[in-house]
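A.B. asks: when you get a sec, could you give me coordinates for this:
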Amino acid sequence: MLSNLRKPGVLRQDVLASLVVFLVALPLCVGVAVASGVPAELGLITGIVGGLVVGAMPGSVMQVSGPAAGLTVLVFEAVREFGLGGLGLIVLGTGLLQLALGFARFGRWFRAISVSVVHGMLAGIGLILIFGQLYTMAGLKQPREGLEKIAGIPGLIADVVTSRAALTASAVGLATIAVLVLWKKLPAKVQLVPAPLAAVALATAVAALAGLNVPNVEVKGLSGAIQPPSLNDLSSLGSGALLGTIVIFTLIASAETLFSAAAVDRMHDGPGTHYDKELLAQGVGNTVCGLLGALPMTAVIVRSSANVAAGAKTQLSRILHGAWLLLFVVALPAAIGLIPLAALAGVLVHAGCKLIPVQQFGPLWRKHRGELAILVITAVGIVVTSMFEGVMIGLLLSVVKSAWSTSKVHVGVTELADGSILVRLTGNATFLRLPHILDSLEALPKDRSIELDRSELRHLDHACRSALEAWAARHNDAGTEPVRLRDAPPAAPAGETAERSEPLARI
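C.D. replies: This is a model prediction of the structure:
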């Protein structure tokens, strides 16, 4: 990195890029924390650690880490169930597990997770985030469950229409969303200011100048917000629910980070990501965040793409963005308390919409409808049940679909000149295809001699082998014409030539 900084203009580019990333990260760190049900400062602490600690570590050069909207729902549920101390313990466990996986060189294997499951996971999170933040945007308390949030929308609309306070707060949130959507249509010079910062700043200024009575972010200061895990929290480590939450945090945070890395690598022509090292860096970051009782971190595509677009050349830009966040928290903490909650909710509703991969629906429907089904079922599963159960459903369906797709078998039936029937099986014969195979065999005439050729099968699992032999035995015991089985000949010993003897065995 130091050698690159000696090149003309590189230091200037990195400093300017760090300021852009800082301005993007600031409202998102605060918004994710508030939506997660924790003090706003905890989101900023995670952003600071993501810059100063993870930013200085090897792995990815351009990727920026911090609190992510994709973990908001899971964090909210964890805080509700285990408390802030329990959250710190979960994040600490996540970091340690990521370190173990990184040292074991598991980073590359996270790329094997079905993309449809990841997209479905993000879509489910996006839906819960959208429907939950609509209540916050109106200044109302959101229901606990995903289905309750959706079912309560008509009541929410009625409250907004009949309550002046709810209507005012909603107007602030909707105006924030409008700024975010329309910002890309403004001149390029105006777009030098990041859209999230502009939207939140405008909403804050309008609310303050107009004297609007809307709820604002509560500020405690760093010392008051930090709550490291206590000895009492450690006693809950034996809880199956807590350990399961750590595993799902690790799965989602690692998958989101490494998928983000693959996307960021396509945005620049610099060094690519070393996945195992990046997983180790995330593990260190989450371990530090856990010890501080802060939010979990992942690599975040919004900040990372802003870093690349701003012309960053080295890791210095992401390190400096953490330094700017720390300086802001220390020098201007009161400024956070001026931000309307409705504005942050608007930012997160917009972020939730972007989590839903609408652009993937068309291509998947035309070419890969099975993958689209996995995506939709995963998303619905998360909304209806929970994050963990929804993701597990998606992973299970992905494995089943893969097994079904690879276990294709063809049953070829040929009538020979002597009147016997040759049945040749080709492909992969697994238990998933047993109904098809047995239906074909049981439809054969009972008064013919049958030869069942299994020699061309690429794979024959134990269940399928047992079922075929049982069918042949039943057929012979019935007193009908015999069934003969043909398998591939055994391999010849070294130095000998295999002679193909008659491969027929009477059952």
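
A.B. asks: hey, let's count contacts and neighbours off CA atoms from now on
C.D. replies: Fine.

A.B. asks: and L395, what element?
C.D. replies: helix 387-406 (DSSP states H and E).

A.B. asks: what packs against that helix?
C.D. replies: In terms of contacts (3 or more Cα pairs under 8 Å, 6 or more residues apart in numbering; DSSP states H and E), helix 387-406 is packed against helix 115-137, helix 369-384.

A.B. asks: which strands and helices sit next to whatever helix or strand comes next after it?
C.D. replies: Sequence order places strand 409-415 as the next helix or strand after helix 387-406, per DSSP H and E. Contacts defined by 3+ Cα pairs under 8 Å, 6+ apart place strand 409-415 against strand 421-429.

A.B. asks: sorry, back to before: the helix holding L395 vs helix 115-137, what angle?
C.D. replies: Orientation check (axes from the mean of the first three to the mean of the last three Cα atoms, to 10 degrees): helix 387-406 against helix 115-137 gives 150 degrees.

A.B. asks: next, the buried residues of helix 387-406.
C.D. replies: Buried positions in helix 387-406, judged by neighbour count with 16 or more other Cα atoms under 10 Å: 387-395, 397-398.

A.B. asks: likewise for stretch 427-437?
C.D. replies: Neighbour-count burial for stretch 427-437 [16+ other Cα under 10 Å]: 427-434, 437.

A.B. asks: ok now the helix or strand T176 falls within, how far from the chain's centre?
C.D. replies: Assigned by DSSP H and E, T176 falls within helix 164-182. Centroid separation for helix 164-182 versus its chain: 29 Å, with Cα atoms, centre = their mean, to the nearest Å.

A.B. asks: what sits up against the helix or strand following it?
C.D. replies: Using DSSP H and E, the helix or strand that follows helix 164-182 in sequence is helix 195-210. Where contact means Cα atoms under 8 Å, 6 or more residues apart in numbering, the residues beyond helix 195-210 that reach it are 23-24, 26-28, 172, 175-177, 179-180, 183-184, 213-214, 338-340, 343-344, 347.

A.B. asks: second chain to compare with the first, below:
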Amino acid sequence: MGTDTKSHSTPTERTLASVTRHDLPASLVVSLVAVPLSLGVAVASGAPLVAGLVAGVIGGVVAGLLGGSAVQVSGPAAGLSLVVAELVATYGWRATCMITLLAGTLQLLLGMSRVARAALAVSPAVVHGMLAGVGAVIALAQLHVVLGGEPQRSAVENLIELPGQIADNHSHAVFAGLLTIGVLVGWTRLPRRLRVVPAPLVALLAASTTAVLLGWNVTRVDLSSSLSEWAAPIWPEGDWHGIVAAVVLVALLAAVESLLCTVATDKQRGGRSDLDRELTAQGVANMVSGALGGLPVAGVIVRSTTNVRAGARSRWSAVLHGLWILAFAVCLGWTITLIPMEALAALLVFIGVQMVNLGHLRNLRGHGEIPVYVVTMAGVVLLGLAEGVLLGLGLAALSALRRLTRITARARLETDGRWHVLIGGSLTFLGVPRITSELHAVPAGAAVELDLNIDFMDNAAFEAIHSWRQDHERGGGTVDIDEIHDEWYAMAASGARVFPVKPPPRAPDRWWLPWAHRGRERRAAADAPVRRAPGEDGPAAPGGQAREEGGSARARRERGGSGLAVPVRRVPGEDGGAGGTDGTGGADGDRGAAPTAHGRRDGLPVPELLAGAREFHRRTAPLVRPFLHAMARKQEPAHLFITCADSRVVPNLITSSGPGDLFTVRNIGNLVPRRGGSPPDDSVTAAIEYATGALNVRTITVCGHSGCGAMAALLSGGEKAAGLPALGRWLRHGNHSLARFVSSESDGADDGPLDRLCRINVIQQLENLRTHPSVDELVGQGRLELVGLYFDIATARVHVLRQPPVTPSAL
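C.D. replies: Coordinates of the predicted model:
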């Protein structure tokens, strides 16, 4: 009999097994990448080589243990090498270590303040442009070393001196650098299964081995001098303004690079890291690294990506990678002295070129942010890191301001002689020239329809529009202003208080989508609050009020103070029970009772209706409430709209109308019984009389639709209405349409007899309307118009039907 040892293992044993299986191999791979990169960054920073190894160990162990990301790997970052090199040249190495320590303290305070996500507000175009500029500076400087020379003081000087450096005579050291670059480039072309060992390690091994075997005269790494130079950090001397700026610059650059690396790593592996914890850990790591004479620490995307691809599952991979670096420095440090400096310089050239990422350019191009990237990169190369970043941030801010204030302004002459002007966007003083230009294109005395589709309007924009409107109306013109969203203009014109800031955008209204196509969570009907009728739980005291209950905790949360609850009044005895005390209709409180007359066991409306009512309260009610309030005492529709009861026909949707526009009558087949016809019907007649006599509508529209079930029943000779006697009697009002269909010729449309009958039926109902005296009299006087519409469901097109013949005319 076998035993299941896995089920009896402890959490510690399972963690140890996962670390051994996944994190240990991944840490070895990452350390093989980290050692040469740490040495290269130290060289580019002008720091002792051991400082790169110290930062690699501290970044792995400290940031790995304390960080908010499970798989991010920290260490010395190439993106910081340029600023570190400037600090070393200005203040010296020991003072730079103190600046690193102070920068870590600032990061720690920022992390504890929980403001890490604010770093993500920096435009990626600025960050990528900065890294590309740093990469270009590194590549230009180290290319001189590869060619056997010395880097100049600036990137511009390095670029100017490069042709002369190439033309000079070169020693064997140049071949070491070129061999390193060749291996780095060629290694990426090999199949993935052959690239088990990281390319930087292979390149340095190849260059070092070749130099030793061939006896090349090269400058080798001197690790002993780096160790002998170690000393405790000291306070930097000089202008304290510059020192504070240096601390802030190192802290912010390292923080932004680390947090962006965290976000990128999360995208690769899934999940979400704790950014505040990560920033705190980076601060502690920089404090320790600075105190021990290491470089500034940050999250490194190359190491983190390698870690994820190597199969790391937890933070122990980063921690172990730091320990592997420490073991290498202690046990195999002598091998570092075999590496030619030209090989390290070649590695830095390769890294610098890779920092100019074409993939970032493609992504930024789609968002129109290439100028920010180019300006930042050029600023870093030509002016310096801080100057380039500030230029990029400034341009990014201007670009964002331009996008936020971008407006749409368009004036055109319509076929009816009226001018239609559309202005949309956020209207500020920056858009006034564009607005006035379009408005003054309208000739004096013209009738103008001005649509304002705006989400903000400042005083300058209001004054521009209002002044133009007053001048235009004084000149004999008319201006009809329609504000599609918030009534910024109307509020300002009335003297009401206007919001001083742009309100948050509302989610797009999706009421027109069928329930089945909405991504809305289906809430159970039991989640709705239930309002019981007085006396439902037993005899009600006189004047007793209904009390509100709410089944689930979520229903109570939704109801509490939100105003979104949909109260449901339960009719006494509705459950058909014997009057149970819990209102369920069962003496024993059995909730599995038989369904009610409405087809639901609990007597509640279907969940879709409740969810729709909640959505109406949340989104639509605040928008339509002012209009409904104004028309609460009286309706003044201009149109009587007679259409089919088919669920696919939504009158307000297909006519883009709102509350108060349509007086609607819906029945099966959009039929209008003839005056004095048989069987008699007063329902539609009453609506017609009220619409024409009391509401004084200007038009009566009959709207049919394709695939009408009532017309299909007429074509079947009543077979489809068998067993439905009331429906059969009602469909007799369609016999005139059927007779007209039989006697008429095809209208040429290739959509079958059913849809032809649907169109003919609309024309017949218009004639039936003329049998009503009030309608016939008003039409004869020219005070009422009859309109026939046909809605093609499949194409979502509304057609006007003209008589005779019955041919559709697309709107």
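
A.B. asks: picking that back up, and the contacts of helix 195-210 of structure 1, which are buried?
C.D. replies: 23-24, 26-28, 172, 175-177, 179-180, 183, 214, 338-340, 343-344, 347.

A.B. asks: one step back: what range in structure 2 does the helix holding L395 of structure 1 sit on?
C.D. replies: On structure 2, the counterpart of helix 387-406 of structure 1 by TM-score structural alignment is residues 385-404.

A.B. asks: what's the matching residue for Q133 of structure 1 over in structure 2?
C.D. replies: Looks like Q133 of structure 1 aligns to Q142 there (TM-score structural alignment).

A.B. asks: quick one: contacts for the nearest residue to that match once chain neighbours are set aside?
C.D. replies: Nearest residue to Q142 of structure 2 in three dimensions, chain neighbours excluded: A345, at 5.1 Å (Cα to Cα, 6 or more residues apart in numbering). Neighbouring residues of A345 of structure 2 by Cα under 8 Å, 6+ apart: 40, 43, 142-143, 145-146, 177.

A.B. asks: in structure 1, which of these remain in contact?
C.D. replies: Of these, the ones still in contact in structure 1 (both residues aligned by TM-score structural alignment, their matches' Cα atoms under 8 Å) are 40, 142-143, 145-146, 177.

A.B. asks: thinking again about what came up before, pick the one among the buried residues of helix 387-406 of structure 1 closest to L243 of structure 1.
C.D. replies: F388 (11.6 Å; Cα to Cα).

A.B. asks: surely the closest one touches I248?
C.D. replies: Yes - under the criterion of Cα atoms under 8 Å, F388 of structure 1 makes contact with I248 at 6.1 Å.

A.B. asks: any idea what S45 of structure 2 aligns with in structure 1?
C.D. replies: Under TM-score structural alignment, S45 of structure 2 pairs with S36 in structure 1.

A.B. asks: average offset of whatever helix or strand V24 of structure 1 lives in relative to structure 2?
C.D. replies: Using DSSP H and E, V24 of structure 1 sits within helix 10-35. Helix 10-35 of structure 1, aligned to structure 2 and superposed, deviates on average by 1.5 Å (mean Cα distance after the TM-score superposition for structure 1).

A.B. asks: what angle sits between the helix or strand following that helix and helix 10-35?
C.D. replies: Where DSSP H and E defines the elements, the next helix or strand beyond helix 10-35 of structure 1 is helix 40-52. Angle of helix 40-52 of structure 1 versus helix 10-35, following the same axes, to 10 degrees, is 150 degrees.

A.B. asks: what residues does helix 40-52 of structure 1 touch?
C.D. replies: Applying Cα under 8 Å, 6+ apart, the contact partners of helix 40-52 of structure 1 are 25-26, 29-34, 64-67, 217-222, 225-226, 285, 288-289, 293-297, 318-323, 325-326, 329.

A.B. asks: go on, stretch 464-482 of structure 2?
C.D. replies: 432, 435-436, 439-440, 444-452, 493.

A.B. asks: now a PyMOL select for only the buried ones of those residues.
C.D. replies: Only the buried entries of these go into this PyMOL selection, using 16+ other Cα under 10 Å:
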select buried, resi 432+435+439+446+447+448+449+450+451+452
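
A.B. asks: tell me which of the contacts of stretch 464-482 of structure 2 fall in helices.
C.D. replies: In helices, defined here by DSSP state H, the members of the contacts of stretch 464-482 of structure 2 are 432, 435-436, 439, 493.

A.B. asks: packing partners of the one helix or strand G362 of structure 1 maps to?
C.D. replies: Here G362 of structure 1, judged by DSSP H and E, is contained in helix 358-367. Contact partners of helix 358-367 of structure 1 among helices and strands, from 3+ Cα pairs under 8 Å, 6+ apart: helix 369-384.

A.B. asks: tilt between the helix it packs on and helix 358-367?
C.D. replies: 140 degrees.

A.B. asks: SS state for the residue lying closest to M287 of structure 2 once chain neighbours are set aside?
C.D. replies: Ranked by Cα to Cα, 6+ apart and with sequence neighbours excluded, the top spatial neighbour of M287 of structure 2 is L101, at 4.1 Å. Assigned by DSSP: H, G, I helix; E, B strand; the rest coil, the conformation of L101 of structure 2 is helix.

A.B. asks: what's the equivalent of L101 of structure 2 over in structure 1 in contact with, if anything?
C.D. replies: When structure 1 is aligned by TM-score structural alignment, L101 of structure 2 is paired with L92. L92 of structure 1 makes contact with 286-291 under the criterion Cα under 8 Å, 6+ apart.
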